[in-house]
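Enquirer: how would this look folded up:
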Amino acid sequence: MFSNYLSVRPDTLNQRAAEFLEDYRQAQEQLVAEPVMQNNREAWKPPPESAFKLNFDAAVFSEVNRSDVRAIICNYKGEVMAAMSARGPTVHCSEEGELLACRKAIEFGIDAGFSKLVIEGDNVNVIKAISSQTASLSLLGNVVEDIKHLIRDLQWESISHTRRNGNKVAHVLAQHARIIVEDLYWIEDSPPLVVGHLYQDLCLL
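Expert: Got it, this is the predicted structure:
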């Protein structure tokens, strides 16, 4: 299913390898320079042992007229089960970008075979909209209802809001979207550019 996700064009391989190495180096420097705060109440929290946590985020780059979607799925130990970094459509506001990112992230999770998910994002309005039991009458209501339909197909789900620190790995992926030239997917592997942040989360478990 994911063979096409993992393919890499030869003409971009060297460029991507250099970018990932530089991101990894910077992450290691940051890890040394910024000690982990043990009292950080906004840290990433693990899902139940039988489930997985799906964190998503969006980045909107108005100067290049596009959005980007980032998602990461981890188990209760904080180990990365799957991750994605994909280009999104043109959007008119950050909330639209977050809703479209949420929909694409859940589709990715389902396609990757995950049916028990804690779905978590840092946009409170998006989380409220997809958690609501009433139909959305907003201009983005069709996207909200698409997300609710996807969620109903899961065996088990929990929807929660987190602040930026609890969603920092997905956020870092989103902010690095400017250097991505094609959609990237990782299965049972960690994106190199967030290794340092993943380690910080594990230290707080």
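Enquirer: C-alpha from now on. contacts and neighbour counts both.
Expert: Fine.
Enquirer: Could you confirm residue 84 falls within a strand?
Expert: Yes - per DSSP: H, G, I helix; E, B strand; the rest coil, residue 84 lies within a strand segment.
Enquirer: Now show me the structure for the sequence below, then we'll compare the two:
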Amino acid sequence: MVNLFRRFIADTDRCTVCNAQPEDILHAVWGCEALENVWSQLSWARSSVAIPPGDFSNLFAHFLQDFLNAQDPNPISTQLPTSVQWRPPEPNQYKANFDGAVFQSTNSAALGVVIRDWQGAVIGALSVRIPLPQTVAEVEILACCKAVSFALELSLREVVFEGDVVGVINAIKSGTAEHFSFGHIIDDIYHSSSHLNRCDFCFVNCSCNKVADPLAKKAKEGNDFKVWLEDISTDLAPLVASDVA
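Expert: Model prediction:
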């Protein structure tokens, strides 16, 4: 009614039901006294909005947050990490950083993994090219899966896996693989990581993942699969050194 009044189509902007307030969207779905009997049947609705919302988007935000909280009583944090530089793992543990790259020109993608010990020394690294998956998220999930299998091949038992796509890390940590189109890959990660004595999956800033990213992109140069053991590509050695400087 408010919009009709502003366009000179209606003679008044007042609600035709209660005739007490202007009839905007918020009033029509929430504020009108005629709706009190409707909303009072839903105790969660009134209790979730203790303070009258200022506009419709504010009301929607209240309900959306209430819905999300109801889905998971202990939601996974999506806050950005505070660290902006790679940190070594705890003594006698290892850290595997993974990343993916997409090459649209060749309809392919690539995975990069670097695993280092608690002193920052490279235990192993790899770069592999793969056919282009359907989504970018699937590229990152495959990179994580490759990182886990690589750690097992190196006979490591306590590993922290780090990636820079928060949605992928949250998907892995959610424990509900069936909710995702790439759930079968998450299941592979669960199965493989179960053979480790201890592992964790963490989201990090891109600056903490600056070795894995160029490793993935190296696959565009022609080698479909390249592995380094206790070493890394010469051009990436300065990046490794800067992480522990």
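Enquirer: TM-score them against each other, please.
Expert: Laid over one another, the chains give 0.76 as their TM-score (TM-score structural alignment, normalised by the length of the first structure), with 164 aligned residues with a Cα RMSD of 1.5 Å.
Enquirer: Secondary structure element holding the residue nearest the centre of the second structure?
Expert: When Cα atoms, centre = their mean is applied to the second structure, the residue found nearest the centroid is residue 167 (1.3 Å). Taking DSSP states H and E as the definition, one finds residue 167 of the second structure inside helix 166-174.
Enquirer: ok, now how distant is the residue nearest to the centre of the second structure from residue 129 of the second structure?
Expert: Distance of residue 167 of the second structure to residue 129 of the second structure, computed by Cα to Cα, to the nearest Å: 23 Å.
Enquirer: hang on, the earlier thing: what is the equivalent residue in the first structure for the residue nearest to the centre of the second structure?
Expert: Mapped onto the first structure by TM-score structural alignment, residue 167 of the second structure lines up with residue 125.
Enquirer: Equivalent analysis for residue 214 of the second structure, please.
Expert: So residue 214 of the second structure corresponds to residue 172, using TM-score structural alignment.
Enquirer: what do you get for residue 99 of the second structure?
Expert: Aligned counterpart of residue 99 of the second structure in the first structure: residue 57 (TM-score structural alignment).
Enquirer: Please, where are all the helices along the first structure?
Expert: 10-33, 94-111, 124-131, 141-152, 168-175, 195-203 (DSSP state H).
Enquirer: Residue 192 of the second structure against residue 149, yeah?
Expert: Yes - using Cα atoms under 8 Å, residue 192 of the second structure makes contact with residue 149 at a distance of 6.7 Å.
Enquirer: helices or strands up against the helix holding residue 167 of the second structure?
Expert: helix 136-153, strand 198-203 (3 or more Cα pairs under 8 Å, 6 or more residues apart in numbering; DSSP states H and E).
Enquirer: among the ones you listed, which is the most enclosed?
Expert: Most buried of these, by mean neighbour count (mean count of other Cα atoms under 10 Å): helix 136-153, with a mean of 21.
Enquirer: and that one, which stretch of the first structure?
Expert: Against the first structure, helix 136-153 of the second structure falls on residues 94-111 (TM-score structural alignment).
Enquirer: what's the answer for stretch 36-47 of the second structure, then?
Expert: Under TM-score structural alignment, there's no match for stretch 36-47 of the second structure.
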